[in-house]
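# Quick one, what's the 3D model for this:
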Amino acid sequence: MTLHPPEPFRIKMVEPIKLLDRNTREVAIRGANYNLFGLRSEEIFIDLFTDSGTSAMSQAQWAAMLEGDEAYAGARSYYRLAEVIQDIFGFPYFLPTHQGRAAENILSACLVKPGQYVPSNMHFDTTYANIRARGGLPTNLVIEEAHHTGSYHPFKGNMDIEKLRDFINRVGADKIPFGMITVTNNAGGGQPVSLENLRRVSQTYKEFGIPFFIDACRFAENAYFIKLREPGYADKTPLEISQEMFALADGITMSAKKDGMVNIGGFITMRDEALFEQARNELILREGFPTYGGLAGRDLDAMAIGLREVLQEEYLAYRLGQTAYLAARLRELGIPIIEPPGAHAVYVDAGLLLSHIPQEQFPAQALTVELYLEGGIRTVEIGSLTFGHLDPDTDKMVYPKLELVRLALPRRVYTQSHLDYVAEIFGKTAARCDQIPGYQLNYAPKLLRQFTAQLEPIKADNHLSKTLTELSILSV
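A predicted model of the protein is given here:
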């Protein structure tokens, strides 16, 4: 087995973890109503639930936190962060927020009105929910190759330009308050977007007078994929590529808990002064004064360092290499994954692996439960539980095209032996995949139901009808 690039760091502090016995795990998952969001951290052995806010910070970040200025207004920490954001992203106006969904909420509150549409390659769950909460209609227009998990395409996160143009012409530009694109495309396997595609998306939005915002959570990983895969960029640095990416947009939202390398934090940027003033008022109402935005000064300083560190090429080579290593181990076991693997996670095609479970019985959620029971691994469902919804026009359930389980790798946290253990547990689980049951919902809210849904396994002698399952999905 080829080793992934060695870690460009050494371990200075450790956190103990413990594998609970099978009986204890069974009690824990029942107590969590078969929803892995409900598990306690001490009940997890390997936590691949998310890379958001779970990364290990560097000694430089911890040192910077000691210099955090906690002044309510005008803190030095804010200006240090503002300088970094101006250098990397290049927008004249910026507001810190406590995390990315707060930035999405502010943008949606300022711009989205009921009945309006917001196109993107693929909206992730909080973006999707913030738009819907304002009465908007989030729309995914990713290229068709994104739905073919086993095929190779260097930029499966690309938006389909023809679909975008047809969509704008059909609904009317006046019904689109802004357009988006997510880099990398989290809902579609962490797949990157090419600069050529970003250019064409930007040109299309500008042609129709539609503001263009980038969801930039994993911008550095996207920039490194461009460097590796897109002709003409091999000699460019990740910083130079990032600057070229953001020059195409009117603003960004970002959860710094991803490529900001921090445990909390985010921000929103823009070029339009009038929008900035409106967003600033929303921020003051919901987050805090504009120079702290719901964060402590020490958090702002840690973010400023993290945004620099994430662009280091030796780190990015290690990051992509670690994910590629786990993908290779799963591939050897015959586990179907999205190809090629992204940077922050490996995505398993649970719909294919558990083809005996229909979508209304949540096959991806079923796989996450089994991985926890088999080896104490926590992963996350990105499928019918997260994205299934009622079509308001037909009153029928709409399911996503892919049923995925995401194995997200926290930055600078796990070693190769941890990944070998994950592969071993996957192999044991896959060997009995035909014995894994589907699930039914006992409770779920209308928005972001995956966070608090309560489920139970469907017994072989007690299958609910599809109609009853769909009704349970809508319970509040």
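
# When you work out contacts or count neighbours from here on, use the C-alpha atoms and nothing else.
Noted.

# Point to the residue nearest the middle of this structure.
residue 186 (4.4 Å; C-alpha atoms, centre = their mean).

# quick one: that one from residue 255, how far?
Distance, residue 186 to residue 255, by C-alpha to C-alpha, to the nearest Å: 13 Å.

# these two touch, right, residue 466 and residue 360?
Yes. Residue 466 lies in contact with residue 360 (C-alpha atoms under 8 Å); the separation is 7.0 Å.

# Out of the two, name the residue with the larger neighbour count.
More crowded of residue 466 and residue 360, by other C-alpha atoms under 10 Å: residue 360, with 22 against 13.

# That one belongs to a helix, doesn't it?
Yes. Under DSSP: H, G, I helix; E, B strand; the rest coil, residue 360 sits within a helix.

# Could you double-check that it lies in contact with residue 468?
No. Residue 360 is beyond contact range of residue 468, at 10.2 Å (criterion: C-alpha under 8 Å).

# Leaving out the residues flanking it, which one is nearest to the residue nearest to the centre of the chain?
Spatial nearest neighbour of residue 186, excluding adjacent residues (C-alpha to C-alpha, 6 or more residues apart in numbering): residue 124 at 6.5 Å.

# want to put them side by side, so please do this one too:
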Amino acid sequence: MRTIIEPFRIKSIEPIEMSSPEMRSEWLTEAGHNLFRLPAERVLIDLLTDSGTAAMSARQWGAMMAGDESYAGARSWYRFEETVRRVFGFAHVVPTHQGRAAERILFGCTVNSGDVVPSNAHFDTTRANIEYLGGHAVDLPCAEAADPTTDEPFKGNVDLAALEALLDARADDVPLIMLTITNNTGGGQPVSMANIRAVAELAHRFGKPLYIDACRFAENAWFIKQREPGYAGTSIPEIVHEMFSHADGCTMSAKKDALVNIGGFLCTRDPSLAEREKNLLILSEGFPTYGGLAGRDLEAIAAGLEEVLHEDYLRYRIVSTAYVVDHLHDAGVPVVRPAGGHAVYLDAGRFLPHIPALQYPGQSLAAALYQHAGIRGVEIGTVMAGRDPDTGAERPPQLELVRLAIPRRVYTQSHMDYVVEAIVEVFERRDRLAGYRITDEPPFLRHFTATFAPLG
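Got it, this is the predicted structure:
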């Protein structure tokens, strides 16, 4: 069958409050033209993030009812730990309340001022946690990642020659290497097994640990199965196990591919590092058998980590995103191709070529989508990644994007048809859009709370 149906039935619904463009224009002004500052009830289709926005299954809700809320050694902890070990293969598991807490603890134990942490591409909180400690987050994406128009299968790969050159020049300053799967900053693009293996070989040749940012590990495994020679007959759990067999540890926001609304964890093979991480965990998160999570959350994560490996779910998930990308491409809308797993990425630089990077074309496009149709996305461009942490100068990134992240198991095809229609309509009147200036911003992660004013 050509039609891929949602592999679930809907048992509960949440009403959407309708609004007019005039109402949304007023609300946008009240929010300082920053979509993060909007009350959620003023959004029709919320594609701000796929983090913590999933609809949980009946099995997950049932598991929550069995949560053991004992402070130490709860039954739910042991179920969670066993599941994480079985899926990822790491001996030491440290629970955290979400992914950025795992990053903070890992880097707090490993990164010193002046250190360099290379990656295919760091996302916002990863970069901020490194820079907060005085380190430098260095992106080394493959050359194919620079062209959003091509259909190269693994644009999330690391540039191996660039990584080797950096290690040759500054190995003493590199505490670890990070690899984000899929590559969120670069359009949700996957990393091949061959590239994971090669990065691991380089890391270990120079005596450096390799850590994987595992937020969307199952989606990456699906792409390997579909696109990489030799894996078509391999099961998703086997591919996942092989991916992480090359790594020394991982950080995980369970709010993505564990299909839950809160939670995360940190894994390692190093027992002494695990002990230091747990000591930091106790200071800020909680006891090592709950890590800032309730027992019911641990149960929901354990169930979600099993459900996300189902091929029927992954097929639906990836095809749903590709459906939007293909329709936009056919309509002439500049969009990152091929489709990633969790989001549609509009190429704001090509969408609004008349707006220079320092007037934030991505912010202009995101605001226009909200005002026109009530769709909330997020800018991934100069606003998010354009401020040099050392000099404070603006440094536009390679791509100016708007990410429309699709929550897991939340929206139907008619919602996505509405999104496509709205984007095409904004594209048809794109010449009317103007840039923005920042009127106020914080020192870190400015895209979350900055305020803007339109130009012209």
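
# Would you map the helices across the stretch 301-450 of the first structure?
Secondary structure of the stretch 301-450 of the first structure by DSSP state H, counting those that start in this stretch: the helices cover 313-332, 350-353, 363-375, 384-387, 416-430.

# what stretch of the second structure lies opposite the second one in the alignment?
In other words, helix 350-353 of the first structure. Following TM-score structural alignment, the aligned partner range for helix 350-353 of the first structure in the second structure is 348-351.

# Over to the last one?
Taking TM-score structural alignment as the measure, the second structure aligns residues 413-427 with helix 416-430 of the first structure.

# which residue ranges form the helices in the stretch 51-200 of the second structure?
Going by DSSP H, counting those that start in this stretch, the stretch 51-200 of the second structure shows helices at 58-65, 75-88, 99-110, 124-132, 160-170, 193-205.

# Go through these and name the closest to residue 262 of the second structure.
Among these, helix 99-110 comes nearest to residue 262 of the second structure, with 9.2 Å by C-alpha to C-alpha.

# ok, average deviation of that closest one from the first structure?
Here the mean offset of helix 99-110 of the second structure against the first structure after fitting is 0.4 Å, by mean C-alpha distance after the TM-score superposition for the first structure.

# Please enumerate the strands of the second structure.
Ranges of strands in the second structure, per DSSP state E, are 45-46, 92-96, 116-119, 136-139, 177-180, 210-213, 249-253, 264-268, 343-347, 375-376, 378-380, 401-405, 436-440, 451-454.

# and stretch 141-152 of the second structure, which residues are buried?
For stretch 141-152 of the second structure, the neighbour count (16 or more other C-alpha atoms under 10 Å) marks 141-142, 144-145, 148 as buried.

# Tell me the counterpart of residue 402 of the second structure in the first structure.
Residue 402 of the second structure maps onto residue 405 in the first structure, by TM-score structural alignment.

# related to what we said a few turns ago, please produce CSV containing the helices of the stretch 51-200 of the second structure, extended by distance to residue 370 of the second structure and mean neighbour count.
Shown next, in CSV, are the helices of the stretch 51-200 of the second structure (distance: least, C-alpha to C-alpha, whole Å; neighbours: other C-alpha atoms under 10 Å):
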stretch, distance to residue 370 of the second structure, mean neighbour count
helix 58-65, 32, 16
helix 75-88, 38, 19
helix 99-110, 27, 22
helix 124-132, 22, 21
helix 160-170, 39, 15
helix 193-205, 38, 18
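
# Could I get those helices in a markdown table, plus columns for distance to residue 367 of the second structure?
Putting those into a markdown table (distance: least, C-alpha to C-alpha, whole Å) gives the following:
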| stretch | distance to residue 367 of the second structure |
| --- | --- |
| helix 58-65 | 35 |
| helix 75-88 | 39 |
| helix 99-110 | 27 |
| helix 124-132 | 20 |
| helix 160-170 | 36 |
| helix 193-205 | 37 |
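
# Identify the residue of the second structure aligned to residue 293 of the first structure.
Alignment note (TM-score structural alignment): residue 293 of the first structure maps to residue 291 of the second structure.

# what's around its match, how many residues?
Neighbour count of residue 291 of the second structure, defined by other C-alpha under 10 Å: 24.

# Thought residue 285 was touching it, still the case?
Yes. With contact defined as C-alpha under 8 Å, residue 291 of the second structure reaches residue 285; the gap is 5.2 Å.

# Tell me how many other residues surround residue 12 of the second structure.
6.

# ok, it to residue 254 of the second structure distance?
Applying C-alpha to C-alpha to residue 12 of the second structure and residue 254 of the second structure gives a distance of 23 Å.
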